[in-house]
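K.L.:
sequence and predicted structure are below.
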Amino acid sequence: MNYILTDKEPKLPLKYFEDISAIPHGSYNEKAISAFIADTAAKLGLYARVDERNNVVVKKPATPGYEHLPALLLQAHVDMVNEKNSDSDHDFTKDGLKLILEGNILRADGTTLGADDGKGVAYMLALMDSDSDAFPHPPLEFLFTTGEEVGFWGAMALDCSDITARRMIGLDAGPEGVVATTSAGAQEVIFSIPTEYEPVKGDVLAVSVRGLLGGHSAMNITDEKGNSNKIMGRLLHNAAKVADFRLCHITGGAMFNAIPREADAIIAVEPGKKQAVIDKIAKVTAELQDELAASDPGLTVTVTDAKADKMLSAAVTKAVVECLYNVPNGVRMMNKQVPGLPVTSTNMGVVKTLEDKITVDTMLRSSSKSLNDDYVDNICTVGKLAGMPEVWVGDWMPAWPYMAGSKMRELAKKMYKERTGEDMRELAVHGGLELGVFSEKMPGMDIVTLGCTSGNEHTVTEWMDIDSYARVYQFMKDFIAELCK
């Protein structure tokens, strides 16, 4: 492959970032990248175990003289969110990412970059490949997990019996100079309704929502960005006030944990009411553009003539539209002690028309299990009242509780202060971290997080600062060496 980063420092982790970028590794498609990790370990003569969910555990012996020290675990997830521009022909099942370097900023061409959490995966591969004689370290254990972006799928099923460490660096983190201290739990709720079709009648129109910025459903949820699925629900709910129509097809969003940027619906409007629907949608669009002028100035809604052979029944149409319109979305409660931190929120991430049903997929996040349970009950009730007969509720993904007196966290803060003269900032995050799962599976684990500066995760404008990437890699190596003292 043609490397674009290997003239930059540090060469080893940047090389591995390019290597994994060439391997498709979206959620549920991690077999190839897990095999690459295991093959790399084998070439380096290291122990490696791959389980049935393609999680990989690798062990590296300590630098000679430090074998007696307790082991250190490093962890990152190998899957990425597959988001692309609607006009992109990128195939996430077989195409590698096209990386673009502009100054010190790395991004991908028309797709997500996968720095979440490719940056951590590449760090770990580089540490596996590093010269132990030049890099003093205790016994190292590496955990590469799968399916993090779709509900901690790998971590939840992980057998931890061969992991001995009770000190850990979590690398699904950042930005530089920030250490996470706690994270929210999460739960998925999917509404569905069987499809019932009839021959199409009336005028067929295509309604498209475009130009939203989207974002991460945790980090950007307080930005109150436009959600394309909720916007489509509002447009169609209002269109129903001026005309009868039927859905023929509807889709929106790509991942339940990404704020959706685009949505499309094809509707069949009763004869003689086409213009009334167009005018109503135009009026609501103008209102939305005014409301979202600060957060999503590029919002557009287009209505064009279309074709369809069949349309959904009136009952199915009404249920889907009212589900989109009425099911709550966004922040429900803010933390009164930590400014800017949500306690509970939800994101209506994906709407799909499948062969036999239509689904509406939402993700809830909360640092409070009781509030989460109440919100799940609330959302399920609203969905059923809207007419969605089937509701699937996923497993609770545990929150990561605050650990008072963490020696790992205090050492990182001390070293950062000595090197930069600045205080390392502690951050409670609304996003879900697998650290909650590991703290339950491996009680007593002392965890610190480290990560470089990156941004716009789960969107096509995702980026990573490679200068920060280099600094954090060196800091991590120094931190691990310090554990030998």
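P.N.:
Looks like it came in fine. Numbers count the residues shown, from 1 in each chain.
K.L.:
can we go C-alpha only for contacts and neighbour counts from here?
P.N.:
Noted.
K.L.:
quick check: next helix or strand after the helix or strand where Ala32 lies?
P.N.:
Per DSSP states H and E: Ala32 is located in helix 31-43. Using DSSP H and E, the next helix or strand after helix 31-43 towards the C-terminus is strand 47-50.
K.L.:
ok, and what's touching that next one?
P.N.:
The list of residues contacting strand 47-50 from outside it, by Cα atoms under 8 Å, 6 or more residues apart in numbering, reads Ser34, Ala38, Ala41, Ala42, Val56, Val57, Val58, Lys59, Lys60.
K.L.:
what is the orientation angle of the helix or strand just after that strand with helix 31-43?
P.N.:
Downstream of strand 47-50, the next assigned helix or strand under DSSP H and E is strand 56-60. Calculated by axes from the mean of the first three to the mean of the last three Cα atoms, to 10 degrees, strand 56-60 forms an angle of 20 degrees with helix 31-43.
K.L.:
who are the packing partners of strand 56-60?
P.N.:
On a contact count with 3 or more Cα pairs under 8 Å, 6 or more residues apart in numbering; DSSP states H and E, strand 56-60 meets helix 31-43, strand 47-50, strand 140-145.
K.L.:
presented hereafter is structure B, for comparison with structure A:
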Amino acid sequence: MLKLGVDHGPLRIIFTTDEETGMTGAARLNPKYICDAQNIINCDSENLDVICTGSAGSCHTHFTRHIQWENTIHDYAVCIKTHEFIGGHSGETISHGKSNAIQALAETLLAIRKKGIDYRLAAIDGGDAANAIPANSSAVVVCNKKDIDAINSTITSVKEAFYRIYKGIEDKAKWDVEEVAVPVHTFSLKDTEMLINLLCILHCGTFVMNQSLPRLPELSSNIGTIKTTDDIVTFEYFPRAGADDRLSNLLQKLPLFAELTGFSYEQGKQEPAWTVNAVSRLAPLYEKAFEKVTGRKVRKEAVHGGLETGHFYHLNSSADIISIGPNTHDIHSADESVELDSIATMIRVLAETLANIR
């Protein structure tokens, strides 16, 4: 930028840290560096041809239940697995009509219970991350051997209905039932029932779409992980929203679900949303500069994931904000890479934009 000798007005450059894991750099930024800014150009998006104009807020929540272990009263045990679901990022792909392997397993267990089959859980685990739709889950189910045919028949019925619902989306999803050693202890009947109830009650997927941008989710949530340890079973529920008030409205209800099912509830810090600005002056300036430099048109998109711009918007909601970036691949992984030529192009477009801000 300095070598280009860009003619620009007052300019403040801010470098943040820890964006990939906690956004603590943006979250702890002194407000004085943002509160007087009229325009903010964030350079951390992932596609050169896209201007990002909004992002979602989110909040990590945990539901936990202390297990009342009881001596096993049944003579047989199986491990039921739901696996090879599509999975994916719970922000970018939450509106793609996918299933959730953890919730699909819970719904399977609920169907078995509704058939009058007596069983207890001994373990349930699944998912890899709070912000990912789980592709795999498993549960150790302790039952009577005489009921195994009825269990298999029920699972077959669940699968048939599932494939009708998710036809063309989750066609590769699988259920496996394998005999395992009968454990010495199991969850109590109440622990088993309340866990399954809660996993089935909590909505996974999109609640509502944005009314101005019909392809953008406005509110969603996802059960990302579940884990059984020595004394507890706990799972993560991760809601996102395009507006802070909408997210707050959902969060105030979640403790009620915990109370009704005998779970404890823990809520993390609410990360702020960056609400779409329908009358941005900055976005058209960047669009014009992009076309002048590249000869191509740029797309405008809002995302249902979290960006540092949410924190900037929270500090100064009157600022005109856009987010841009070079072409990157395999982000947040060991294979992350960036196209160096796209950085040079972005700099030229940015310089042209700054020269036209008045």
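P.N.:
Alright, I've got the coordinates. The shown structure was predicted, so the numbers you read here are calculated from the model rather than taken from an experiment.
K.L.:
with neighbour count added, can I get the contacts of strand 47-50 of the first structure in JSON lines?
P.N.:
Listed next are these as JSON lines, based on neighbours: other Cα atoms under 10 Å:
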{"residue": "Ser34", "neighbour count": "24"}
{"residue": "Ala38", "neighbour count": "21"}
{"residue": "Ala41", "neighbour count": "21"}
{"residue": "Ala42", "neighbour count": "13"}
{"residue": "Val56", "neighbour count": "23"}
{"residue": "Val57", "neighbour count": "25"}
{"residue": "Val58", "neighbour count": "24"}
{"residue": "Lys59", "neighbour count": "22"}
{"residue": "Lys60", "neighbour count": "22"}
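K.L.:
from the residues you listed, pick the one nearest Glu141 of the first structure.
P.N.:
Closest approach between the contacts of strand 47-50 of the first structure and Glu141 of the first structure, by Cα to Cα: Lys59, at 4.5 Å.
K.L.:
which residue is the nearest non-sequential neighbour of the closest one?
P.N.:
Excluding the flanking residues, the one nearest Lys59 of the first structure by Cα to Cα, 6 or more residues apart in numbering is Glu141, at 4.5 Å.
K.L.:
which of the helices and strands packed on strand 56-60 of the first structure sits most buried?
P.N.:
The highest mean neighbour count among those belongs to strand 140-145 (a mean of 24), with neighbours defined as mean count of other Cα atoms under 10 Å.
K.L.:
contacting residues around that strand?
P.N.:
The contact list for strand 140-145 of the first structure (Cα under 8 Å, 6+ apart) reads 34, 54-62, 71-79, 121, 124, 154-155, 163, 165.
K.L.:
could you do stretch 63-70 of the second structure as well?
P.N.:
By Cα under 8 Å, 6+ apart, the residues outside stretch 63-70 of the second structure that reach it are 185-188, 191, 231-237, 258, 262-266.
K.L.:
what comes up buried for that stretch?
P.N.:
Phe63, Thr64, Arg65, His66, Ile67, Trp69 (16 or more other Cα atoms under 10 Å).
K.L.:
map the third one across to the first structure for me.
P.N.:
Aligned counterpart of Arg65 of the second structure in the first structure: Ile193 (TM-score structural alignment).
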